[in-house]
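A.B. asks: Okay, here's the prediction I keep looking at, along with the sequence it came from:
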Amino acid sequence: MSNSTPNLSPEPPGAAGLPSTPLAPSDFSQFLPVQVPILPWKNAKLLSQALGDTVYVSSAFATALRLELQLGVPAQRGEVGVRIPLDDPASWSELFCLGDTAPQLGRALRAEVSAQELLENPQASAKLLSRLAENNWYGLEIEVPGENLDSQLIQVARRAADAGLHPALSVLPGALHSQNQGIMSAFETISLDLLNGYQPRREQLKYLATQRVVGKIIDAKDSERTNLEAALETLVLMRAKLDSQSEVAVGIAGHFGLESLTLPLREDLDFVARTRLAGAREKIFEALDLANALTQGKTTVASAFVADVLSRAGKATSLPV
């Protein structure tokens, strides 16, 4: 378990009881700039179990969402990403189970789909946009694995915006070049994969004419602790190269798959072993600690950074910390 005690925001409305009354409009500045994933919806029950849920509910997806909100994830602006398969629209029903009881919780969710699936399945894509809008989801994030973007993504972004959704694009730093600039400008948010300490060059970042840049600096599937010091340095340096009007947020890359959730904390492990096992809860805490450090200064979460340094020192010397 994380050695830090993150500055969690108060439990958001809907985290415990899924109220039926709508939320009042919120000032987004009150939320930490952090984006986290959720399990692929078919395995949401596994996330519920991994995060220590003790209350049985009929919907594992709703349980998983409540647990993330209770850990301090912002309750609005699409901070929780949900991977949705476009090849099986008939199976989406559990994703939209919140609509009858707590439609406002949809504002915490963004649908994550691959660009290839989206462009190859226009009918399913149109149906998905309609369902997201009907259920008050915040937005749509399109993931592009390569360095060249398809110009059709501009039309997808416009259709999403017309439906009242907020379009986002998840790309590799190699996609930041002149040929893609016009396509990226159609999206409100651009997420960059910054794993392995990759630092985009200033000339690459000039192609980001967007309101929000999410630095995906934490790996959801990595069982090792995130190096908070190195991650913060990467984010700060990137922010310094961006336009002063751009907001920088902390992001978690990937999703909470079996690799991270099959490593729950166990009582039979010693302290050092337990701190090295980073499941979903620990990755969320890391993201919140980094978000605090990025926006309010490292001293606000000094204990997290000290614990990280001590853990790494202990691992390097094979001595207990």
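C.D. replies: It's in. Residues are numbered from 1 along each chain as shown.

A.B. asks: When you work out contacts or count neighbours from here on, use the C-alpha atoms and nothing else.
C.D. replies: Will do.

A.B. asks: where does residue 136 fall, helix, sheet strand or coil?
C.D. replies: Secondary structure for residue 136, judged by DSSP: H, G, I helix; E, B strand; the rest coil, is coil.

A.B. asks: That one reaches residue 104, doesn't it?
C.D. replies: Yes. With contact defined as CA atoms under 8 Å, residue 136 reaches residue 104; the gap is 6.9 Å.

A.B. asks: One more to weigh against that first structure:
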Amino acid sequence: MNNSTPNLPPEPTDAASFPSRPAATSDFSPFLPVQVPILPWKNTKLLSQALGDTVYVNSAFATALHLELQLGVPAQRGEIGVRIPVTDPDSWSEFFCLGDASPQLGRALRAEVSAREALDNSRAFSQLVSCLADNSWYGIEIEVPGENLDSRLIQVARHTTDAGLHPALSVLPGTLHSQNQGIMSAFETISLDLLNGYQPRREQLKYLATQRVVGKIIDAKGRERTNLEAALETLVLLRAQLDSHSEVAVGIAGNFGLESLTLPLREDLDFVAKTRLAGAPEKIFEALDLANALTQGKTTVASAFVADVLSRSGKATSLPV
């Protein structure tokens, strides 16, 4: 059983299919340093089944957002990433149908877009930025697949900031070199892909002059449990090598597929299969537990770390735990 805590009270029936979360201690920070992708929402029937509800919702996207908040994801600072195609403006309306609570819910959201799409379609990107600002979204994250940054990204960051949004840049560790330093400094958040246990060197991290660094240490599509001990060690080492003013957050790399909601619903899986195919909710709980351990200390989520060790031991010996 994990120890992560929602900072919004759960609605009565929506999250009935998922594990309950313990109450927070009095000194629990409402600003968990964590960033996650939004749960699958394009299949309203599947989402309805996951919620234990037989009525298909009018806005599956809004329902997926509410479910993430009930699972414990913070409702501020753009902690929930939503992939948006810059080149398909007709699809954007699906993201802006949150109802009367739109300004409040919008603060929990950041758009994730491809750098190439943003740079090659400047007019559409500008229109998207305006839509995000009008709907009170927190920010926008630009994803760069390679290790060389385009200088036009500086203008993208400035345009985003001028619109009242918070700019973020998602990069590979190899991007951390002197030629990119000026471009990265235009963004207040830098997300680093830390999958496969890669730990940036101190000489690379000196090029990070940013308010927030997100260590993407959990794989959204990974079928294995995240090794919490190893992930926490990577994040602690990262934080130790950064300036004291930089905040380190836990991130989930990639996006959840539809299969990540169906797998936890199957009753015919044995323990090992369920462990390997934990699905989106378990990945979110892992991120929240790591965020708690990073800020509050590992003892605050000791049960999660113990369960992880026991699961790995049982898997190694082919015995159920």
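C.D. replies: Nice, I can see it. In this text, all values refer to a predicted model and were calculated from it rather than measured experimentally.

A.B. asks: List the contacts of residue 38 of structure 1.
C.D. replies: 44, 47, 64-65, 80-83, 255-256 (CA atoms under 8 Å, 6 or more residues apart in numbering).

A.B. asks: Give me the buried subset of those.
C.D. replies: Buried subset of those (neighbour count, 16 or more other CA atoms under 10 Å): 44, 47, 64-65, 80-83, 255-256.

A.B. asks: So which of these are in strands?
C.D. replies: For these, the ones inside strands are 80-83, with DSSP state E as the criterion.

A.B. asks: which residues of the stretch 101-250 of structure 1 fall in strands?
C.D. replies: 109-114, 139-143, 166-171, 189-193, 212-219, 247-253 (DSSP state E, counting those that start in this stretch).

A.B. asks: how about those, which one is nearest residue 265 of structure 1?
C.D. replies: strand 212-219 (18.3 Å; CA to CA).

A.B. asks: coming back round to it: nearest to residue 109 of structure 1 among the buried ones among the contacts of residue 38 of structure 1?
C.D. replies: Nearest to residue 109 of structure 1 among those, with distances taken as CA to CA, is residue 80, at 4.9 Å.

A.B. asks: List the contacts of residue 42 of structure 2.
C.D. replies: Counting by CA under 8 Å, 6+ apart, residue 42 of structure 2 has contacts 60-61.

A.B. asks: what sits against residue 239 of structure 1?
C.D. replies: residue 248.

A.B. asks: Quick check: it vs residue 231 of structure 1, distance?
C.D. replies: Residue 239 of structure 1 sits 12 Å away from residue 231 of structure 1, going by CA to CA, to the nearest Å.

A.B. asks: Ok, residue 242 of structure 1 next?
C.D. replies: On the measure of CA to CA, residue 242 of structure 1 and residue 231 of structure 1 end up 17 Å apart.

A.B. asks: Repeat that for residue 152 of structure 1.
C.D. replies: Counting by CA to CA, the gap from residue 152 of structure 1 to residue 231 of structure 1 is 33 Å.

A.B. asks: which of these two has more neighbours?
C.D. replies: Under the criterion of other CA atoms under 10 Å, the comparison of residue 152 of structure 1 against residue 231 puts residue 231 first, with 21 against 11.

A.B. asks: show me what contacts the residue lying closest to that one once chain neighbours are set aside?
C.D. replies: Take residue 231 of structure 1 and drop its neighbours on the chain: the residue closest to it by CA to CA, 6 or more residues apart in numbering is residue 217, 6.2 Å away. Residues near residue 217 of structure 1 by CA under 8 Å, 6+ apart: 193-195, 197, 231, 250-253.
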